[in-house]
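Participant: next come a sequence and a model predicted from it.
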Amino acid sequence: MKGITKAWISGIFFFLMASLAMGQADYALQRSQMVKTQIQARGITHQATLSAMLNVPRHEFVPEDKQVFAYSDGPLPIGNGQTISQPYIVGYMTQALRLKASHRVLEIGTGSGYQAAVLSKIADSVYTIEIVKELAITAKKRLKLLGYDNAIVRQGDGYHGWPEKAPFDAIMVTAGAEAIPQPLLDQLKVGGRMIIPVGPHNAVRQLVLVTKKKDKIIKKNVMPVRFVPFTRDKTKNKS
């Protein structure tokens, strides 16, 4: 009886391992198709961006009951009224920053941590701020568990950026703002780039690409988008 029990346990173990391997292979195939049909086919050519999105397991950054849709062509809810962006938007915004391996990046709106993980595969360091405490805690644990050690999460109001880590080579804002926060412009290096959705709440916004020159700020509207609002800490004075 003991021998049968051990054999049964061993059989179950190998079945589970085989199922896990098959599941990971299936996710890898879905990820490859996502990059090919949703990202490359729409004009994303930056190789570091494509490589990062091919290697970051998007299904690990969505709720378990949504993992079957992780590689679909659209945003997904992640709880607390927040979403994980459509893969194409992730790719587009990442490419727009023209990241290099030496760059220090600030992200406002960590969410599930997926965008931070993509950025961390390209840049030297990523500092990401999430105002929703539950999401910040979960994202921090997830990024650490998955080995994205150069993505550092802070819980708080992202309006004022992360001054002690500034200046940044690039800044990405993944929540819709009514105007570009001045502290973020101040923390952007000369020659740096920022991408941010700007416009009235509950309406279509413009994704704005900002380039900081020595003597001026250049702003370019690049596409209409919909994003969840840039949330502020109501317990503190707004600037």
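Facilitator: Cool, the structure landed.

Participant: please make it C-alpha for all contacts and neighbour counts, starting now.
Facilitator: OK.

Participant: and the helices in this protein?
Facilitator: Applying DSSP state H to the chain gives helices spanning 2-34, 47-55, 87-96, 114-120, 133-145, 182-187.

Participant: pick the most deeply packed of those helices.
Facilitator: Counting by mean count of other Cα atoms under 10 Å, helix 114-120 has the highest mean neighbour count of those, with a mean of 27.

Participant: which other helices and strands contact that helix?
Facilitator: Applying 3 or more Cα pairs under 8 Å, 6 or more residues apart in numbering; DSSP states H and E, we find helix 114-120 packed against helix 47-55, strand 125-130, strand 151-155.

Participant: look up how far Ile195 lies from Leu106.
Facilitator: Remark: distance between Leu106 and Ile195 (Cα to Cα, to the nearest Å) = 11 Å.

Participant: repeat for Leu29
Facilitator: According to Cα to Cα, Leu29 and Ile195 sit 30 Å apart.

Participant: please compare the first structure with the one that follows:
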Amino acid sequence: MNAPLDLQRARFNMIEQQIRPWEVLDLEVLALLERVKREDFVPAAHRALAFVDMEIPLASPSEEAMRRGQCMLAPKVEARLLQDLAPQAHETVLEIGAGSGYMAALLASRAQRVFTLEIDPALAQLARDNLQRAGIRNAEVRQADGSKGMAAHGPFDVILLSGSVHEVPQALLDQLKVGGRLAAIVGDEPVMRATFVRRTGEATFATTQPWDTVAPRLANFAQPSRFHF
């Protein structure tokens, strides 16, 4: 009988103790975190961790996805990315790294349409199932290599990389509309920065790096050489 109340309390605590202190103060974003049920996007084995300040594995340790480090980002990181990107109701969004589909659900609740790319077939299906169960109709999951983007459906108003990269590929920047913006977590451990790029013209971009965090790598993005001469 207490389960719904316990979930409600845990969600409240997540918002008040993790997310607000991380300067997520947009009332629409906070209301969205109440409405989109994060626990419904967490694998059953980790459901108890749905509101904990940590990354949540999306596969068991023996599975290929887990070996790649695929996980849900910490709630405060998801919320801050959503707030700072500020997708609008008329916009089309491309997400790289669907994971469980939770970030796509948040984006779809703000934007007109979301395409989310997932390289792992099992995770692509998981995201598809979760979004369908949640009644999200304007987010489409595609199994694809996100490092290439999806030029055929671009340009996009918003591009979000739901994980970290050493650097943002020019191929993705080229898929932004003029005035569009991209967010990614860029760098190498232990120093990574939330990086926001706005396309200001056909060949010009403005970049800001307002906060630091660390996140697992997205698959198939170029890595720096480990050899030094």
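Facilitator: Received the coordinates, thanks. Here the structure is a predicted model, which is why all the values come from computation and not from measurement.

Participant: TM-score for this pair?
Facilitator: The TM-score (TM-score structural alignment, normalised by the length of the second structure) is 0.87; 213 aligned residues with a Cα RMSD of 1.8 Å.

Participant: Tyr71 of the first structure: which of the helices of the first structure is closest?
Facilitator: Closest of the helices of the first structure to Tyr71 of the first structure is helix 2-34, at 6.1 Å (criterion: Cα to Cα).

Participant: that closest one vs helix 47-55, what angle?
Facilitator: If you take axes from the mean of the first three to the mean of the last three Cα atoms, to 10 degrees, helix 2-34 of the first structure sits at 150 degrees to helix 47-55.

Participant: now helix 2-34 of the first structure, how far from the centre of its chain.
Facilitator: Helix 2-34 of the first structure has its C-alpha centroid displaced from the chain centroid by 29 Å (Cα atoms, centre = their mean, to the nearest Å).

Participant: can you list contacts of the longest strand along the first structure?
Facilitator: In terms of residue count, the longest strand belonging to the first structure (DSSP state E) is strand 188-198. For strand 188-198 of the first structure, contacts defined as Cα atoms under 8 Å, 6 or more residues apart in numbering pick out 93, 96-97, 166-180, 205-214, 225-227.

Participant: hmm, back to that, in a markdown table, list the helices and strands packed on helix 114-120 of the first structure along with distance to Phe15 of the first structure.
Facilitator: Shown next, in a markdown table, are these (distance: least, Cα to Cα, whole Å):
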| stretch | distance to Phe15 of the first structure |
| --- | --- |
| helix 47-55 | 26 |
| strand 125-130 | 39 |
| strand 151-155 | 35 |
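
Participant: what's the closest of those to Ile78 of the first structure?
Facilitator: Ile78 of the first structure lies closest, by Cα to Cα, to one member of those: strand 125-130, at 13.4 Å.

Participant: can you tell me what part of the second structure the closest one aligns to?
Facilitator: Aligned by TM-score structural alignment, strand 125-130 of the first structure falls on residues 113-118 of the second structure.

Participant: how close does the matching stretch sit to the first structure?
Facilitator: Stretch 113-118 of the second structure differs from its equivalent in the first structure by a mean of 0.7 Å after superposition (mean Cα distance after the TM-score superposition for the first structure).

Participant: pick out the residue nearest the middle of the second structure.
Facilitator: Note on the second structure: the residue nearest the mean C-alpha position is Ser162, at 3.4 Å, using Cα atoms, centre = their mean.

Participant: counterpart of that one over in the first structure?
Facilitator: Match for Ser162 of the second structure (TM-score structural alignment): Thr174.
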